[in-house]
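Trainee: need a structure here:
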Amino acid sequence: MLLDKGWLVEARRVPSPHYDCRPDDENPSLLVVHNISLPPGEFGGPWIDALFTGKIYPDAHPFFAEIAHLRVSAHCLIRRDGEIVQYVPFDKRCVACGCIKLSGAGTL
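Mentor: The predicted structure is shown next:
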């Protein structure tokens, strides 16, 4: 895979405003893989892009009223058809929802 300024050349770019700068002395040391479907149990719609770009409509589904206030993102999403969508360049730090505790890695 080729990178261009932190972006995968092959990925569809959907820039998210939900990121910050990674400190110069901080290097990524692990990969976290999540799964997501929006609304829960439904696949293939536009809602993940909407959530990660801050454009989810609270009235579009009852569940969205609960999450519309979130400011979250991911570096990449691999859709069920194999398409890669990138929201944040790899040299930036995504904004995550909540804390994750991993053995030996501290709190993310």
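
Trainee: can we go C-alpha only for contacts and neighbour counts from here?
Mentor: Fine.

Trainee: contacting residues around the closest residue to Gly45 other than its chain neighbours?
Mentor: Excluding its sequence neighbours, the residue lying closest to Gly45 (CA to CA, 6 or more residues apart in numbering) is Leu38, at 7.5 Å. Leu38 sits next to Gly45, Trp47, Ile48 when contact means CA atoms under 8 Å, 6 or more residues apart in numbering.

Trainee: Now show me the structure for the sequence below, then we'll compare the two:
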Amino acid sequence: MLALDRHGWLKAHPRVTCAPSPNYDDRPAGDDATLLVMHNISLPPGIFGGTEVVDLFLNRLDYNAHPWLPQLRGLTVSAHFFVRRDGSIVQFVSTHKRAWHAGVSTFAGRERCNDFSIGIEMEGTDTVPYTPEQYAALTQLLPALRAQHPLQAARGHEHIAPGRKTDPGPAFDWGRFRRENGWLRRQLPPV
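Mentor: A predicted model of the protein is given here:
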């Protein structure tokens, strides 16, 4: 069972790695995470299983490792969590801090979604189906998040930054995500 400690980090678990990113800051005073933002990422695009995503979030990406990577030079981003294809989880930022994952975004009339959200990156692409192990990891992770944060909604990056972002894309099974996480069925309107 996954659980957060009082500092917003997942407690020791065989399927969890903590890799603190420098790319975060404090949430505005009085803000807590009420929104879960789902993303996807693969580096280089469509390549799974490497170290590049972790290296990007830790500001140590080798831009010479692949011809596509130099376009990321100077980018400082992070997410709270990265769920790999095998269901293992890497945590980069405490859930009590603001990770830099949503960028220019709006939800329910409120801008700057990083201020009030938790970002989860799924290893994948818009069009490659996510794995059963990834959905199982989400089903284990969400109760731990909800135990410390008043999450009220879950949306894709595509929903909070339409026209600018497309992830997690049509390959993400929102129906399955809702079925496997009962609070979503009861509390959230359709995406």
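
Trainee: TM-score for these two?
Mentor: After superposition, the two chains reach a TM-score (TM-score structural alignment, normalised by the length of the first structure) of 0.91; 107 aligned residues with a CA RMSD of 1.4 Å.

Trainee: returning to that earlier point: just the buried ones from the contacts of Leu38 of the first structure?
Mentor: Buried members of the contacts of Leu38 of the first structure, scored by 16 or more other CA atoms under 10 Å, are Trp47, Ile48.

Trainee: Kindly reformat the contacts of Leu38 of the first structure as CSV containing distance to His34 of the first structure.
Mentor: Listed next are these as CSV, based on distance: CA to CA, whole Å:
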residue, distance to His34 of the first structure
Gly45, 18
Trp47, 16
Ile48, 13
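
Trainee: out of the contacts of Leu38 of the first structure, which one sits closest to Arg80 of the first structure?
Mentor: Gly45 (10.9 Å; CA to CA).

Trainee: Let me know the distance separating the alignment partner in the second structure of that closest one from Leu43 of the second structure.
Mentor: Using TM-score structural alignment as the criterion, Gly45 of the first structure maps onto Gly50 of the second structure. Remark: distance between Gly50 of the second structure and Leu43 of the second structure (CA to CA, to the nearest Å) = 8 Å.

Trainee: what sits in contact with each of the two?
Mentor: Between them, Gly50 of the second structure and Leu43 share no contacting residue, judged by CA under 8 Å, 6+ apart.

Trainee: can you tell me which residues contact the spatially most central residue of the first structure?
Mentor: Residue closest to the mean C-alpha point of the first structure, counted by CA atoms, centre = their mean, is Ala74 at 1.7 Å. By CA under 8 Å, 6+ apart, the contact set of Ala74 of the first structure is Phe52, Gln86, Tyr87, Val88, Cys94, Val95, Ala96.
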